[in-house]
Every structure is written in structure tokens, then in C-alpha cells.
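1. Turn this into a model:
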Amino acid sequence: MLVSFEGIDGSGKSTQIRYLMHRLEQEGVQYKVFREPGGTELSEAVRAVLLNPDMVINPVAELLLFSAARSQLVSEQVIPLLNKGYVVILDRFFDSTTAYQGYGRSSLPINEIREMNRIASHGLLPDVTFYLKIEPVDAQVRTTGLRRDRMENSGDRFYDLVTSGYNELATNEKRFKTLDGRLSEQELHDQIWLHLSHLMKEDLS
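-> Alright, predicted model coming up:
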């Protein structure tokens, strides 16, 4: 089973993934977690370039770098693990590219970005995508004082556009499960586990 977590920076994705890891361990479920970009030697090298605050990268190059890192992760790690029956959890997947590079950067038309996503992900679709919905102003409060990378320094207008992109995806994609990112950590985890455990039971039946 392939599970992805999406949302703007500061939405609480990483925290919820940690909660889910603990629950899966308790349940004896084999799982593996990867962050995007990252998860392989090549993908981590690309990540260092993409998040370097001193690096100037044009929008199309940025899109291609994210896609290259994703393709390597999927082929080297995700597909083999899925074939072994693991639950694979992704801290971001191609929906981030649609929201950030498509809506935020407007680097290419959305339909072209979708095709790039299809190629880079080797046709894989998450079984469920948990979208932690939060307004940029609330996310900014959470991240105040933290060291910011190149993407996080993109400005308020950029994050407004990214949020609009995510909201549109959540409306149109049936695999999206939208969650109120303002809820407590435990409340969010309970909702995530309720939905995921149901899907896992269906997957086994």
C-alpha cells in the first residue's frame, strides 16, 4: 500500500507520519518512510541542491530536478518495497510538484506537469493521500524562528497559490483525504488511523 502526506510547510505532515510509524509498529505492520526529495543517494544529492538557500534555480530546472529525484526513489526503493508487501509512506509525492511548481511557480501548464509526474512516478498512484489543510498564515506562526530553506523563502503570495492548488487537487482527486490541520496532533492521528486501517482491511480482503 502506498500512502502519501501532503500540505504546505508547517502543516504537521512530519508529526503525523511519526504518529503513524508508532501505530504501525504497534500493529506489527512492515512499513518504510521516505521524504521527497530524498530516499536514495542520488535523490538526497538533488535535495541538497534544491533546498540550498544560496542556489538560484529557474522554475523549469526546479521541476526537472524534483522529477529526477522522484524517479530514482520510486524505481530504487518504492516499487521493490511495494512488491514485498510493505506499507510505503511518502512525506510528499507528485501532488507537491503540482501544487508547488504548477500552481506556485507556474513553471509549466498543469497538464504538462501532470504528464511529467506520471513519467517520474512510473505510473504509481497513492492508495490514499492525506492532505493536512492549513492556512499559510497559521503555518507561518508554527515555523517562526526555524531555519528556512530555499523553498520556504518563496514568500506569502507563493504559498497562497500553493494552497489554492492543493485545495483544487483535494476537490478533484478521490484518493485525497482532507484533514483540518488545526486539530490537535492526537485528533489528527485518530482520523488518519481510522481511515487507513479501514483501507488496509479492504486491501487484505
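2. Could you use CA atoms for every contact and neighbour count after this?
-> Fine.
3. just the strands in the chain please.
-> For the chain, the strands defined by DSSP state E cover 2-6, 31-35, 87-91, 128-133, 176-180.
4. Quick one: closest of the ones you listed to Arg47.
-> Of all those, it is strand 31-35 that lies closest to Arg47, at 10.0 Å by C-alpha to C-alpha.
5. The closest one: how far from the chain's middle?
-> Centre-to-centre, strand 31-35 and its host chain are 11 Å apart (C-alpha atoms, centre = their mean, to the nearest Å).
6. Give me the buried positions along stretch 68-81.
-> Ala68, Ala69, Arg70, Ser71, Gln72, Leu73, Val74, Gln77, Val78, Ile79, Leu81 (16 or more other C-alpha atoms under 10 Å).
7. Ser11: which of these is nearest?
-> Nearest to Ser11 among those, with distances taken as C-alpha to C-alpha, is Arg70, at 21.7 Å.
8. run this one through as well so I can compare:
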Amino acid sequence: MAGKFISFEGPDGAGKTSVLKKIGTKLEKQLGSQLILTREPGGNPISESIRRIILDRANTKMDARTEALLYAAARRQHLVEQIIPALEDDKVVLSDRYVDSSIAYQGAGREIGTKAVWQMNQFATAGLEPDLTIYLDIEPEEGIKRIKQHRQNEINRLDVEQLAFHKRVRAAYLELFNQYPDRIKLIDASQPFEKVVLAVQKAITQKYPDLF
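-> This is a model prediction of the structure:
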């Protein structure tokens, strides 16, 4: 596949979605219809339906493994409908979350095992990984503070977890960064928004000098 696959990752409150949209706006001027912005879980009707089930705050009885399996199922549908066709068509795909999120949130956050979640997603993705992952890092306390200040209308089932959960998530992300430094680029998300965007743009340009 000739396209470029860039995932955006980060703990809740890191500003990941806002940064992705800003980068997307900059790239759209250059790429036009060759740029694909998408998200997980979601991106198509089936995956979006699964997203609503996963994030519904009413689903308090959802088992941790059920949650992980639902994410993997949504991811598989996302791949076959959006990501793989786009990459085969030489497009640039920016995805708001991918497998690293499941490893961090379900594997570590839910404590069902990062290896088990990784293996589950190997089946779902047939081993397809991003070419580049932008990881926006932030202390859990600051991330939770941001959520409470700016996302009251969008708080979901994962956002309301205890601080210990979010600390496990961040620790897992940092471990992934240490394991895959060539793929994952860490950006300090505690900086002012525009500085974060510039740092992300620089990281992408280092990988793909033809972009921007």
C-alpha cells in the first residue's frame, strides 16, 4: 500500500482530537481529497454504532473483555471500509486513535493484560500498523482537569474513571513509546496549543518531508 497512515494517541484531556483537526486543516490545503480524517471507534455506520455502545455511560455492567472485543470489532470494520482502501489509493490517513489505545486503556487501564489485548488486535488488524504515531503526553491530573473544564457535554464512560485508571493508561503509553521509538513520537501536550501543533507538524515533516 502506497499511502501514509498516521495515528494520534494520548490520554484523556491531552487535546489529541483538537490537534488532529488543526493538522488536518493545514494538510487539506495541500492534499485535498487525498487526505482522510477518521476516528476510532467509528469512521463508518457499523463502527459508529459500536462506539455508542462502548461509550454510553449507562452501560456500567460492561465487562472489560467485552469492551476490548468491541473496540477490536469496530477497528476491523474501520480498516476494511476506510483505512485499507485509502492506503491502497495512495491517500494520507490521520486516525484519532488506533491499537495503542486499546493496549493502554483496556490492557493496562482495565488490567486485563497488554499482551492479551495486543494479540486480540493482531487478529483484528492482520498486523497493520501506522507508519507514524503522534503521542500527546500529559499528566493524568492535568488531563482530568481539562476534561472537567472543557468537555462537560461530551464526558463518556471512560472519562469518569478514577485517577488510578488514568495513571495506568499513561504508564502504558509511555511503555509503548519506549518499545517503539521509531514509530511513536512523544509530544509534550502541556504546552500551549499552538506550540503543540507546531511540534506535531515538525514530527510529521521529519517522517514525511513532502508534507506541509
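9. on that earlier part again, adding distance to Ser121 of structure 1 and mean neighbour count, write the strands of structure 1 out as JSON lines.
-> Shown next, in JSON lines, are the strands of structure 1 (distance: least, C-alpha to C-alpha, whole Å; neighbours: other C-alpha atoms under 10 Å):
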{"stretch": "strand 2-6", "distance to Ser121 of structure 1": "12", "mean neighbour count": "23"}
{"stretch": "strand 31-35", "distance to Ser121 of structure 1": "14", "mean neighbour count": "17"}
{"stretch": "strand 87-91", "distance to Ser121 of structure 1": "12", "mean neighbour count": "21"}
{"stretch": "strand 128-133", "distance to Ser121 of structure 1": "15", "mean neighbour count": "23"}
{"stretch": "strand 176-180", "distance to Ser121 of structure 1": "17", "mean neighbour count": "18"}
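10. Turn those into a markdown table, including distance to Lys13 of structure 1.
-> Below are these laid out as a markdown table (distance: least, C-alpha to C-alpha, whole Å):
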| stretch | distance to Lys13 of structure 1 |
| --- | --- |
| strand 2-6 | 6 |
| strand 31-35 | 11 |
| strand 87-91 | 7 |
| strand 128-133 | 7 |
| strand 176-180 | 11 |
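11. Regarding structure 1, what is its longest helix?
-> The longest helix of structure 1 (DSSP state H) is helix 185-204.
12. Remind me what that one packs against, helices and strands.
-> helix 13-27 (3 or more C-alpha pairs under 8 Å, 6 or more residues apart in numbering; DSSP states H and E).
13. Swap in 6 Å and give it another go.
-> Packed against helix 185-204 of structure 1 by the contact rule (3 or more C-alpha pairs under 6 Å, 6 or more residues apart in numbering; DSSP states H and E) you find no helix or strand.
14. ok, now which ones touch the residue most central in space within structure 1?
-> When structure 1 is reduced to its mean C-alpha position, the nearest residue by C-alpha atoms, centre = their mean turns out to be Arg92, at 1.4 Å. Shown in contact with Arg92 of structure 1 (C-alpha atoms under 6 Å, 6 or more residues apart in numbering): Phe5, Glu6, Glu36.
15. Return the residues in contact with the first one.
-> Contacts of Phe5 of structure 1 were listed using C-alpha under 6 Å, 6+ apart, and they are Asp91, Arg92, Thr129, Phe130.
16. Leaving out the residues flanking it, which one is nearest to Ile83 of structure 2?
-> Of all residues not flanking Ile83 of structure 2 in the chain, Val93 sits nearest, at 6.9 Å (C-alpha to C-alpha, 6 or more residues apart in numbering).
17. Structure 1: which residue goes with that neighbour?
-> Correspondence of Val93 of structure 2 to structure 1, assessed by TM-score structural alignment: Val88.
18. Show me what Leu65 of structure 1 aligns to in structure 2.
-> Residue pairing (TM-score structural alignment): Leu65 of structure 1 is matched to Leu70 of structure 2.
19. on that earlier part again, residues of the longest helix of structure 1 that come out buried?
-> By 16+ other C-alpha under 10 Å, the buried positions in helix 185-204 of structure 1 come out as Leu188, His189, Ile192, Leu196.
20. Then stretch 61-71 of structure 2?
-> Ala64, Arg65, Glu67, Ala68, Leu69, Leu70, Tyr71.
21. ok, now stretch 95-110 of structure 1?
-> Those would be 95-108, 110, for stretch 95-110 of structure 1 by 16+ other C-alpha under 10 Å.
22. can you list contacts of it?
-> Stretch 95-110 of structure 1 is contacted by residues Pro59, Val60, Phe158, Leu161, Val162, Gly165, Tyr166 when judged by C-alpha under 6 Å, 6+ apart.
23. Now which of those residues would you call buried?
-> Looks like the contacts of stretch 95-110 of structure 1 have Pro59, Phe158, Leu161, Val162, Gly165, Tyr166 buried, using 16+ other C-alpha under 10 Å.
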